[in-house]
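Engineer: I'd like to go over a predicted model; first the sequence, then the structure.
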Amino acid sequence: MKDLSLDPVSRFGFRLVGVARRWRRRLDETLGGAGFADASWVPLVHLAEGGGVTQHELAERCGLDDSSLVRLIDALVARGLVERRPKPTDRRAKCVHLTGAGAAAVTRIRAVLLATEREMLDGVETAELARADAVLDRIEAALARLADAGEPT
């Protein structure tokens, strides 16, 4: 019988999830030290990439359920980093936008992210990262195909 621990296919997903958790934990630790505890930085970065989205859309981008995101947004509103505005096409819905203070916070967050990611990638060559990125693109495309076909992802 083949030892599955040596089979790259059987190990890959397990290792990817483990590395992703440790990566995220390290980012949360360093950003927590910069004043962005409890993953409050994640929605800010997503809003900087394209704000004016509904809370539901932002929850999907962040990988959170709607109720968890609402609590995060409430805290960010209280800090003056984001604001809710009526959606132009549906006044009942609210869109979340960065404030000026939120945009300034994202600049600080990105600086910490970059320094932390460089630290974690120390010793990894640019060509290796490009290959890994290409593999992740292909995995994302496969997941999108499965989702489009109605398969659970």
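Structural biologist: Structure received.
Engineer: going forward, measure contacts and count neighbours with C-alpha atoms only.
Structural biologist: OK.
Engineer: quick one: list the elements packing against the longest strand seen in the chain.
Structural biologist: The strand that spans the most residues within the chain, counting by DSSP state E, is strand 90-98. Counting contacts by 3 or more Cα pairs under 8 Å, 6 or more residues apart in numbering; DSSP states H and E, strand 90-98 packs against helix 41-49, strand 53-54, helix 55-62, strand 82-87.
Engineer: quick one: the helices in this structure?
Structural biologist: Assigned by DSSP state H, the helices in the chain fall at 8-33, 41-49, 55-62, 66-78, 100-120, 126-148.
Engineer: hmm, back to that, a markdown table for the helices and strands packed on strand 90-98, including distance to residue 130 and mean neighbour count?
Structural biologist: Listed next are the helices and strands packed on strand 90-98 as a markdown table, based on distance: least, Cα to Cα, whole Å; neighbours: other Cα atoms under 10 Å:
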| stretch | distance to residue 130 | mean neighbour count |
| --- | --- | --- |
| helix 41-49 | 22 | 19 |
| strand 53-54 | 30 | 18 |
| helix 55-62 | 24 | 17 |
| strand 82-87 | 34 | 18 |
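Engineer: second structure follows, compare the two:
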Amino acid sequence: MDNDLVWAVRIISGALRRAAAESAETLPGGARAYLVLMALAEAEDKPPTQLELAGQVGLDRTVMTYLLDDLEGQGLLLRRPNPKDRRARHVILTDEGRSQLQRMRTAVAATEARLLGELSEQQRAQFRDLLTRVALTAQRGALGD
């Protein structure tokens, strides 16, 4: 298992997924809610459409519709018609959604701190940067860009 990327990513991913699920256990969709709220927070200057959001978080568009219905019902997001295409809707994070996301991020950060505990601050920052770059490359590939 030394330097086996598949093994390492699987173990880390599992720990973070469990932390996200536990932090979102009171929300519809659990860990999926975390992913959706994170994506919306990152895109506040340019709200995505439902279809774009589904692609960003890797969910089937039908599943995304039901999840957004539930999250909107809890006041965590809003859907507004796209002025350029009335068939599409932009998804917007509400203040309550931001508050819930912050609560979840705090809980997940505790797990991250334990996982990265053997690394220096510089190594943690470098690890996050490198992992994010790889994730963005993987996302672009998965979306066919």
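Structural biologist: That came through, no problem. Computed from a prediction, not measured in an experiment: that's the story for all the values here.
Engineer: got a TM-score for the two of them?
Structural biologist: For this chain pair, the superposition-based TM-score is 0.76 by TM-score structural alignment, normalised by the length of the second structure; 140 aligned residues with a Cα RMSD of 2.8 Å.
Engineer: have a look at how far, on average, the longest strand of the first structure is from the second structure.
Structural biologist: For strand 90-98 of the first structure, the mean deviation from the second structure after alignment is 1.0 Å (mean Cα distance after the TM-score superposition for the first structure).
Engineer: which part of the second structure matches that strand?
Structural biologist: Strand 90-98 of the first structure corresponds to residues 85-93 of the second structure when matched by TM-score structural alignment.
Engineer: off-centre distance for the matching stretch?
Structural biologist: Centre-to-centre, stretch 85-93 of the second structure and its host chain are 19 Å apart (Cα atoms, centre = their mean, to the nearest Å).
Engineer: buried set for that stretch?
Structural biologist: Judged by neighbour count using 16 or more other Cα atoms under 10 Å, the buried positions of stretch 85-93 of the second structure are 88, 89, 90, 91, 92, 93.
Engineer: residues in contact with the first one?
Structural biologist: Read that as residue 88 of the second structure. 49, 50, 81, 82 (Cα atoms under 8 Å, 6 or more residues apart in numbering).
Engineer: same check for those residues, but in the first structure.
Structural biologist: Among those, the ones whose aligned partners also stay in contact in the first structure (both residues aligned by TM-score structural alignment, their matches' Cα atoms under 8 Å) are 49, 81, 82.
Engineer: what residues are up against the closest residue to the last one other than its chain neighbours?
Structural biologist: The one in question is residue 82 of the second structure. Leaving out its chain neighbours, the residue that sits closest to residue 82 of the second structure by Cα to Cα, 6 or more residues apart in numbering is residue 89, at 5.0 Å. Applying Cα under 8 Å, 6+ apart, we find residue 89 of the second structure in contact with 49, 50, 79, 80, 81, 82.
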